[in-house]
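In: I need the structure of the sequence given here:
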Amino acid sequence: MSAVAWIAVGSLVAWVWLLLGQGFFWRADQRLPSRAAPERWPSVAVVVPARDEAAMLPVSLPSLLAQDYPGPVEIFLVDDCSKDGTGDVARALSVRYGGVPVTVVSPGEPEPGWTGKLWAVRHGMTLARSREPEYLLLTDADIAHEPDSLRELVSAAETGGFDLVSQMARLRVASVWERLVVPAFVYFFAQLYPFRWINRNTGRTAAAAGGCVLLRTEAAVRAGVPDSIRQAVIDDVSLARAVRRSGGRIWLGLAERVDSVRPYPGLGDLWLMVARSAYAQLRHRPSVLLGTVLGLALVYLVPPAALIAGVLGGDAAAAWAGGLAWAVMAGTYMPTLGYYRQSLWLAPLLPFTALLYLLMTVDSAVRHHRGRGAAWKGRTYARPEAAPDQ
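Out: Reported below is the predicted structural model:
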């Protein structure tokens, strides 16, 4: 066989392994586990870090105010040095809609060694603990919850004995670029952190989705969070690892009734979303970056390239191996597209989307080495931590 054919066979072997040996990540079927209403509803404090979120709060905050949770619940919205009147908007919405009581506070600029979001979360958790809640719901200011969201989360945690229950909010998919890029973001995340592996009692894999995390207060204290992860840019994965290391049980799945309302209408918006933390995920190691680029190329770019080269060059082995690998790839992407209610005809375009993610990751490394690091809403972390293992 030709060298192209052998490379295509290598890609096909990789896809067979991903299909069967990576926790069936592609099935997109992990939802809240079986649950029943507890005999007594525990108290919950909702912590919402918010920086320049005046445009998002009118869509997201009313959904928290309208929670029909049967037990005691209170919202702590932490205004992280916003310049757009985020705190005033939150107070006005609380007066307008009523419902769950809201306390709006501002901790000021973060101390050295802290990322802005975790500094805000720390302040909110400290205030919340003064009420001695049994659970903390950490949710972002761009996340909208159905009225029964908190009730279902607590029921799942109580029934399953989980210390952390997290749902990956359904991201907005409206523009052409969102349809092309957003479902793949969830697909790649699940490939890196297979939900089935996370949800096993004896598993070592740990991750969470930062937009919606229900956390037992005693588990947070035991894990020392957020202080133990204060520099983490990928704070959700770091949080889950800290809870698991301290002996906690965690669960992660896809949300049905929790949605992100933040728009990413253009490619540039999505590019910045990925590039700001991609290199941190690789722990700022050039060798890991090189391996990632080569791996993405072999797994996602070789199949269509081998098929085209094989057809044009009369190399039947390359064409067949490339075509089969591409078919398996597209097939594994279809459940995620179905979850996002998108056309299955987008599945064969996954190699193009993977190429975009490859370029975003390289750009993330370039930004880091130019001293811009992870930038978000006016803050830049030149050498942030990713998700520390220790």
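In: contacts and neighbour counts: CA atoms only from here.
Out: OK.
In: which residue ranges form the strands in the stretch 101-250 of the chain?
Out: Read by DSSP state E, counting those that start in this stretch, the stretch 101-250 of the chain holds these strands, from start to end of the chain: 102-105, 135-139, 143-145, 164-170, 212-216, 250-260.
In: now for those strands, which one comes closest to residue 32?
Out: Nearest of the strands of the stretch 101-250 of the chain to residue 32, taken as Cα to Cα: strand 250-260 at 6.6 Å.
In: Show me what the very next helix or strand once past that closest one packs onto, helices and strands only.
Out: Helices and strands here follow DSSP states H and E; after strand 250-260, the next one along the chain is helix 267-275. When contacts are defined as 3 or more Cα pairs under 8 Å, 6 or more residues apart in numbering; DSSP states H and E, helix 267-275 sits against helix 176-192, helix 350-369.
In: thinking again about what came up before, Throw the strands of the stretch 101-250 of the chain into TSV and include mean neighbour count, thanks.
Out: Converted to TSV, these look like this (neighbours: other Cα atoms under 10 Å):
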stretch	mean neighbour count
strand 102-105	18
strand 135-139	25
strand 143-145	25
strand 164-170	25
strand 212-216	26
strand 250-260	22
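In: May I see these arranged in TSV, with distance to residue 182 as well?
Out: Below are these laid out as TSV (distance: least, Cα to Cα, whole Å):
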stretch	distance to residue 182
strand 102-105	32
strand 135-139	20
strand 143-145	16
strand 164-170	10
strand 212-216	18
strand 250-260	12
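In: out of those, nearest to residue 329?
Out: By Cα to Cα (comparing all of these), the closest turns out to be strand 250-260, at 20.7 Å.
In: Report all helices and strands that that closest one contacts.
Out: Contacting strand 250-260 under the criterion 3+ Cα pairs under 8 Å, 6+ apart are the following elements: strand 143-145, strand 164-170, helix 195-199, helix 235-245.
In: So which of those is nearest residue 29?
Out: Taking Cα to Cα as the criterion, helix 195-199 is the member of the helices and strands packed on strand 250-260 that comes nearest to residue 29, at 9.2 Å.
In: From the contact counts, what lies against the closest one?
Out: Secondary elements touching helix 195-199 (3+ Cα pairs under 8 Å, 6+ apart): strand 250-260.
In: And this one, please, so the two structures can be compared:
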Amino acid sequence: MTRLTDQVYVCAALLFFAFKGAVLLTNALTFPKLRPRPLPAQRPRISLLIPARDEAANLPRSLPGMLAQGANEVLVLDDASSDDTARIARDLGAVVLSGAALPDGWYGKPWACEQLGRAASGDILIFTDADVLWHPGALGAVLHELNGRQADLLTVLPAPTT
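Out: The predicted structure follows:
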């Protein structure tokens, strides 16, 4: 009886890993990868929105690439930073907002994004983290993908670098 039980567990584990491997292979072959694109000639107003808390070390690397994308506005919400996040963002050319106190029932980043969304004037709101590096043509790629899919919501996962 024990040997049969062991065989069932081994078979179940092999089936599980075979299924996981098939899903991984399918994703690797079919997952879309955005390529740099110019901004569409006819486009709605774009707001690039960045919640930031203690991001003074990241902003000098990341913010210039975001500002160069061609969005109509780039807003950084300084969420009670204890470093020079607000000054650095302002010096680099972003519009800096000071975050309001966290209301009951809210968590930090969603509250920061809510405030950014309310302050934004764009027809399309693009939220990004302060440590994400935007390469030339990235905003154009996102807009082309959004339009091509006729989507109301699009999530883009940046390629991680270590």
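In: Just the TM-score for the two chains, thanks.
Out: Overall, the chain-to-chain superposition scores 0.85 on the TM-score scale (TM-score structural alignment, normalised by the length of structure 2); 159 aligned residues with a Cα RMSD of 2.5 Å.
In: related to what we said a few turns ago, can you put the helices and strands packed on strand 250-260 of structure 1 in JSON lines and add distance to residue 120 of structure 1?
Out: Compiled in JSON lines, these are given as follows (distance: least, Cα to Cα, whole Å):
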{"stretch": "strand 143-145", "distance to residue 120 of structure 1": "17"}
{"stretch": "strand 164-170", "distance to residue 120 of structure 1": "19"}
{"stretch": "helix 195-199", "distance to residue 120 of structure 1": "27"}
{"stretch": "helix 235-245", "distance to residue 120 of structure 1": "12"}
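In: Out of those, which is closest to residue 353 of structure 1?
Out: For these, the distance to residue 353 of structure 1 is smallest for strand 164-170, at 18.9 Å, taking Cα to Cα.
In: so that closest one versus helix 176-192, what angle?
Out: Here strand 164-170 of structure 1 runs at 150 degrees with respect to helix 176-192, directions being taken by axes from the mean of the first three to the mean of the last three Cα atoms, to 10 degrees.
In: relative to strand 250-260, how tilted is strand 164-170 of structure 1?
Out: With the same axes, to 10 degrees as the criterion, the two stretches strand 164-170 of structure 1 and strand 250-260 enclose an angle of 30 degrees.
In: what do we get in structure 2 for residue 338 of structure 1?
Out: Counting by TM-score structural alignment, residue 338 of structure 1 lines up with no residue in structure 2.
In: mind listing the helices for structure 2?
Out: According to DSSP state H, structure 2 carries its helices in the segments 2-30, 59-67, 85-92, 108-119, 138-148.
In: what's the closest of these to residue 43 of structure 2?
Out: Distance to residue 43 of structure 2, taken as Cα to Cα, is lowest for helix 138-148 among the helices of structure 2, at 8.4 Å.
In: in structure 1, what residues pair with the closest one?
Out: The alignment of helix 138-148 of structure 2 onto structure 1 (TM-score structural alignment) covers residues 149-159.
In: Verify the stated contact: residue 96 of structure 2 with residue 84.
Out: No. Between residue 96 of structure 2 and residue 84 there is no contact under Cα atoms under 8 Å: 12.0 Å.
In: Which elements pack onto the top helix by length along structure 1?
Out: Across structure 1, the longest stretch assigned as helix under DSSP H is helix 316-339. Helix 316-339 of structure 1 makes packing contacts with helix 3-21, helix 176-192, helix 302-313, helix 350-369 when contacts are defined by 3+ Cα pairs under 8 Å, 6+ apart.
In: what helices or strands is the longest one leaning on?
Out: Contacts of helix 350-369 of structure 1 with other secondary structure elements, assessed using 3+ Cα pairs under 8 Å, 6+ apart, are made with helix 176-192, helix 267-275, helix 278-281, helix 286-296, helix 316-339.
In: Report the buried residues of it.
Out: Residues 350-351, 353-355, 357-358, 360-365, 367-368 are the ones in helix 350-369 of structure 1 that count as buried (16 or more other Cα atoms under 10 Å).
In: which among the residues you listed gets closest to residue 110 of structure 1?
Out: Taking Cα to Cα as the measure, residue 110 of structure 1 lies nearest residue 368 of these, at 20.9 Å.
In: Would you quantify the distance from residue 361 of structure 1 to residue 275 of structure 1?
Out: For residue 361 of structure 1, the distance to residue 275 of structure 1 equals 6 Å [Cα to Cα, to the nearest Å].
In: Could you do residue 306 of structure 1 as well?
Out: Distance of residue 306 of structure 1 to residue 275 of structure 1, given as Cα to Cα: 29 Å.
In: quick one: which of these two has more around it?
Out: A direct count of neighbours by other Cα atoms under 10 Å for residue 306 of structure 1 and residue 275 places residue 306 higher, at 30 against 25.
In: I figured that one was touching residue 2, is that so?
Out: No. Contact status for residue 306 of structure 1 versus residue 2: not in contact, 10.9 Å apart, counting by Cα under 8 Å.
In: Quick check: neighbours shared by those two?
Out: Among the neighbours of residue 306 of structure 1, those also in contact with residue 2 (Cα atoms under 8 Å, 6 or more residues apart in numbering) are residue 318.
In: Which of the helices and strands packed on strand 250-260 of structure 1 sits closest to residue 319 of structure 1?
Out: With Cα to Cα as the criterion, residue 319 of structure 1 lies closest to helix 195-199 of these, at 33.3 Å.
In: residues in structure 2 aligned with the closest one?
Out: Residues of structure 2 matching helix 195-199 of structure 1: none, counting by TM-score structural alignment.
In: circling back to that earlier point, make a markdown table out of the helices and strands packed on helix 267-275 of structure 1 and add distance to residue 258 of structure 1.
Out: As requested, these are arranged in a markdown table below (distance: least, Cα to Cα, whole Å):
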| stretch | distance to residue 258 of structure 1 |
| --- | --- |
| helix 176-192 | 15 |
| helix 350-369 | 25 |
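In: Residue 236 of structure 1: which of those is closest?
Out: Closest among those, using Cα to Cα: helix 176-192, at 12.3 Å.
In: For residue 78 of structure 1, give its distance to residue 123 of structure 1.
Out: From residue 78 of structure 1 over to residue 123 of structure 1 (counting by Cα to Cα), the distance is 7 Å.
In: Find the centremost residue of structure 2, please.
Out: residue 128 (4.0 Å; Cα atoms, centre = their mean).
In: mind listing what that one touches?
Out: For residue 128 of structure 2, counting by Cα under 8 Å, 6+ apart, the contacting residues are 48-51.
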